[in-house]
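> Fold the following, please.
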Amino acid sequence: MKVMETGEENQTRIVKDFVNRLFNSVQIHNPNEWEFQQAVKEVLDSLIPVLEKNPLYINQAVLERMIEPERMITFRVPWVDDKGNVKVNRGYRVQFSSAIGPYKGGLRFHPSVNASIIKFLGFEQIFKNSLTGQPIGGGKGGSDFDPKGKSDLEIMRFCQSFMTELSRHIGPDVDVPAGDIGVGAKEIGYMFGQYKKIKGAYEAGVLTGKGIGYGGSLGRKEATGYGTVYFVEEMLKDQGLGFKDSTVVVSGSGNVSIYAMEKAIQFGAKVVACSDSSGYIYDQNGINLDTVKQLKEVKNARISEYIKEHQDAIYQEGCSGIWTIPCDIALPCATQNELSQEAATMLVSNGVKAVGEGANMPSTQEAVNTFIAHNVLFAPAKAANAGGVAVSALEMAQNSSRLAWTLEEVDMKLQGIMKDIYSKSMKASKDYDAPGNLVVGANIAGFLKVAEAMIDQGII
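As a prediction, the model looks like this:
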């Protein structure tokens, strides 16, 4: 005997069919863009309960419009190396959504950069920026240029060529890039100088992550790492836990990793491992952060050099083995999809209590599912690592008002923003019947604000 569907079950089936058709369309129109497809799939699955309660979002094609970038810019970047050879790289800027403010998102210079990675990062940025509560839309950009091994003059010439094209598409009220992997204060400085020369105007708000002497914000360098720890601490507090007396493993050793380690140590944790692209170090006595900073921020050396000064530490080639180290809290802060299902299973078997994503989408979907299935507290990137773009927005505010806030003022605002992101994400997870699932909560909370703005502004 056939069981009749209830009205609610029928609506759920209709919405799931819609989501499946939409994702199939994304796959067809974005072939081989695996990172972008992965990011879209996670968001679509999270939004099913929202679409069930609010069919207007389907009728108004909000998701179809949100998934398709407002603008995707690809351009040639010619430059000359120190030997006089002409080199050519590819530049990108995706302007995904301006529903709640000018496009905002970093520039990544790395050989792995391609259209898929830029689109995945830009799509994630829509929701991340929405969660901060700041008036900024979603964008991202970069190039397959590799700054490693290049002289300062070569980097300068590349940045000037890159900005010569990018300058046509950005502005303080249009699109405001910042730094990301491979783009720090030096690269931002070269690009800002070129933009200023081309425009003939001092538009401080066109880039964030600038040097303190010409419009940068105190606390920007630390913001992503600090913000990740502030968010995870809120998540832990809800369960009667905290960083104090916890063992922590942090992947990476760039800005995000260094300042996540610094704040975790300030909160009373013992950080025992970190890594770079060549391998990882394990120091049972606790990582000496001064040594890591000296190696990475001053000498630009490999993390393997750490064991020369700390004889009890161990260095291992390869990055993935870092997740075999038992810890209470894991903070993946290196790059996308660095933490696999196998690594997640190992962390779970070793008793990990919480995972906080400091990098963008560092855990595969299978790894995320593993953590959630085993009741590991999980802080997704679009919520946990939003501190960087939040302080970038604060830098924009300071530039607009021609003011400079103290480090204490910026840090206090950052803490408030991260607490608010946690609160909004947790509330959304409860409102849509997934209590405690911060992946679902962050996606929904970020989506709702942008979706409402899109509907208010009409079909554009």
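> make it CA atoms for all contacts and neighbour counts henceforth
Noted.
> May I see the buried residues of the host helix or strand of residue 49?
In the assignment (DSSP states H and E), residue 49 maps to helix 48-53. Across helix 48-53, burial judged by 16 or more other Cα atoms under 10 Å covers 48, 49, 50, 51, 52.
> May I see the buried residues of the helix or strand just after that helix?
Per DSSP H and E, helix 48-53 leads on to helix 56-59 as the next helix or strand towards the C-terminus. When burial is assessed from 16+ other Cα under 10 Å, helix 56-59 yields the following buried residues: residue 57.
> Let's see this one next, to set against the first:
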Amino acid sequence: MSLFNETLNWIEASSPHENEYLQAAEEICEYIVPIVNSNEAYKANNVLQRILVPQRVIQFAVEWEDDKHQCQVNTGWRVQHSNVLGPHKGGTRFHPQLNLSILKFLALEQSFKNSLTGLSLGAGKGGADFDPTLRSENEIRRFSKAYAKGLYSHIGPTTDVPAGDINVSAKELGYMFAEQLRATGSFAGDFSGKPLSLGGSKLRVEATGYGLLYFVANMLEQIDESMEDKTVTISGAGNVAIHAAEKAIAMNAKVLTLSNSRGVFICDQGLTQAHINWLKDNKGKVENALQELAKEHDGEYQKGAPWTMKADIALPCATQNEIDEIDAQQIVKNTRIALVEGANMPCTKPAIDKLTASSLLYAPGKAANAGGVILSAFEMQQNSAMRYDSEETLDERLQQRMHEIHKACVTESNHLGNADIDYVQGANVAGFRKLADALVASGF
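You can find the predicted model right below:
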């Protein structure tokens, strides 16, 4: 049996029915098994299995009081995937459909992403099956603090530094940080993405979306193009999508779409900063922000997805597996230059096969959406040094890091003998080599 099949069978036997995790592992194995097979030290130290499996999974009950003074119970998790390169680092997600498979996939992807940054970062991911959309502000506050209570003995500035993710913003992280401070008595930067008033960093909210566009700009420069006058379709209407759109507009590109689970907002003339500002001001105040946006500014809101629109660049920024094979066919037909992932694993395996078989440039989220964790690392550095850096300084450093990630992908792709740049292979192998070399140096 081949190492590829042997490894996937081993993972499936130990993690049955964890489809998202198995999907991520299969994609990674496709690119790194040949590297392992050609390196005796990697084989002797079993780096493949050691990289794919999380070091530990923490699961706990989150007991909290609702507004009716009743005790509610949710499940909380923290997947601490790897700390061979630094403290565990990754986001926290509150979502009713969250499960261990999703968190293990996210933590695995995070380990490669954090490796690519070149910073001293391990990987982790956490969250709870809590639906904040059905809860009051007081309930969200109480739940966030209860979640932090379950975590406090497992995290710390050199152990594990959680950040935000879907439905976990600076507000929730502020509640968690305050609970951690009360429990430990130590103002140590145990969370990143905090409010500025609690030691957070400027540019953290914008970083993932901005970093995505910096990566796209590097891809275009590689083929003697620029963002100037390019048309862009974006899915999603959350933090990543909004700030990706904002940065694209600042680069003089024309952003045609944003979307949510109910439909797509289309603006043929291109979104403006006024659209972005309205969304920032009103997103949490109305039930369907994109539908309301269409009433306030130029554009239409309708059923469907962005991918029927013709554009130069497609940026999926919503959630995992949002693009299936049919969507990918539309993207290949309607997109001229590139698809670059702003979300984590937004494409299904059949969709990836369609994209990689096409002439489109295709870059994975583990490389292109690393801006958020880069700024989290900068926040950790600022906390450790007890300082605040300016937005201009942080933006310059973010641009440089995204340039270095792009360079690593290109260098690895060229080293592997590709005639054209294979960003997926380059990102996976470049991230893998750093992790594998650290594991070999660690022994077993």
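> Give me the TM-score for this pair.
The TM-score (TM-score structural alignment, normalised by the length of the second structure) is 0.96; 440 aligned residues with a Cα RMSD of 1.3 Å.
> Check the offset of the lengthiest helix in the second structure from the chain's centre.
Longest helix in the second structure, counting residues (DSSP state H): helix 391-415. In terms of Cα atoms, centre = their mean, to the nearest Å, the centre of helix 391-415 of the second structure is found 16 Å from the chain centre.
> That helix vs the first structure, average offset?
Compared with the first structure after fitting, helix 391-415 of the second structure deviates on average by 0.6 Å (mean Cα distance after the TM-score superposition for the first structure).
> residues in the first structure aligned with that helix?
Counting by TM-score structural alignment, helix 391-415 of the second structure pairs with residues 407-431 of the first structure.
> circling back to that earlier point, which outside residues touch the longest helix of the second structure?
With contact meaning Cα atoms under 8 Å, 6 or more residues apart in numbering, helix 391-415 of the second structure is reached by 116-117, 202-203, 207, 211, 214-215, 218-219, 367-368, 370-371, 374-375, 378, 421-423, 425-427, 429-430.
> and these, which of them are in helices?
Taking DSSP H, the ones among these that sit in helices are 116, 207, 211, 214-215, 218-219, 367-368, 371, 374-375, 378, 423, 425-427, 429-430.
> Show me where the second structure has its strands.
Remark: strands assigned in the second structure by DSSP state E are 56-65, 71-82, 88-90, 92-94, 123-128, 160-162, 231-235, 254-255, 257-260, 263-266, 300-302, 311-316, 335-340, 361-363.
> Just send those strands back as CSV, with mean neighbour count and distance to residue 354 of the second structure too.
Listed next are the strands of the second structure as CSV, based on neighbours: other Cα atoms under 10 Å; distance: least, Cα to Cα, whole Å:
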stretch, mean neighbour count, distance to residue 354 of the second structure
strand 56-65, 16, 34
strand 71-82, 22, 30
strand 88-90, 31, 30
strand 92-94, 22, 30
strand 123-128, 30, 29
strand 160-162, 26, 35
strand 231-235, 27, 18
strand 254-255, 26, 24
strand 257-260, 27, 22
strand 263-266, 24, 23
strand 300-302, 17, 26
strand 311-316, 25, 15
strand 335-340, 22, 12
strand 361-363, 23, 11
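> so which of the ones you listed comes closest to residue 440 of the second structure?
Nearest to residue 440 of the second structure, of all the strands of the second structure, is strand 71-82, at 14.1 Å by Cα to Cα.
> how close does the closest one sit to the first structure?
Taken over the aligned residues, the distance from strand 71-82 of the second structure to the first structure averages 0.8 Å (mean Cα distance after the TM-score superposition for the first structure).
> Just list what that strand packs against, helices and strands only.
strand 56-65, strand 88-90, helix 100-116, strand 123-128, helix 137-151 (3 or more Cα pairs under 8 Å, 6 or more residues apart in numbering; DSSP states H and E).
> Need the ones you listed in a markdown table (columns: distance to residue 308 of the second structure).
Formatted as a markdown table, these follow (distance: least, Cα to Cα, whole Å):
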| stretch | distance to residue 308 of the second structure |
| --- | --- |
| strand 56-65 | 41 |
| strand 88-90 | 33 |
| helix 100-116 | 28 |
| strand 123-128 | 33 |
| helix 137-151 | 37 |
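> aligned partner of residue 382 of the second structure in the first structure?
By TM-score structural alignment, residue 382 of the second structure lines up with residue 398.
> Determine the number of other residues adjacent to its match.
Close neighbours of residue 398 of the first structure, defined as other Cα atoms under 10 Å, add up to 18.
> mind checking how far stretch 180-191 of the second structure is from the chain centre?
The mean C-alpha position of stretch 180-191 of the second structure is separated from the chain mean by 25 Å, Cα atoms, centre = their mean.
> before we move on, what about stretch 366-381 of the first structure?
Its chain's average C-alpha position is 17 Å from that of stretch 366-381 of the first structure, according to Cα atoms, centre = their mean.
> Show me which positions of that stretch end up buried.
Of all the residues in stretch 366-381 of the first structure, those buried under the rule 16+ other Cα under 10 Å are 367, 368, 370, 371, 376, 377, 378, 379, 380, 381.
> list the contacts for the last one?
This means residue 381 of the first structure. For residue 381 of the first structure, the contacting residues are 356, 357, 358, 359, 360, 361, 362, by Cα under 8 Å, 6+ apart.
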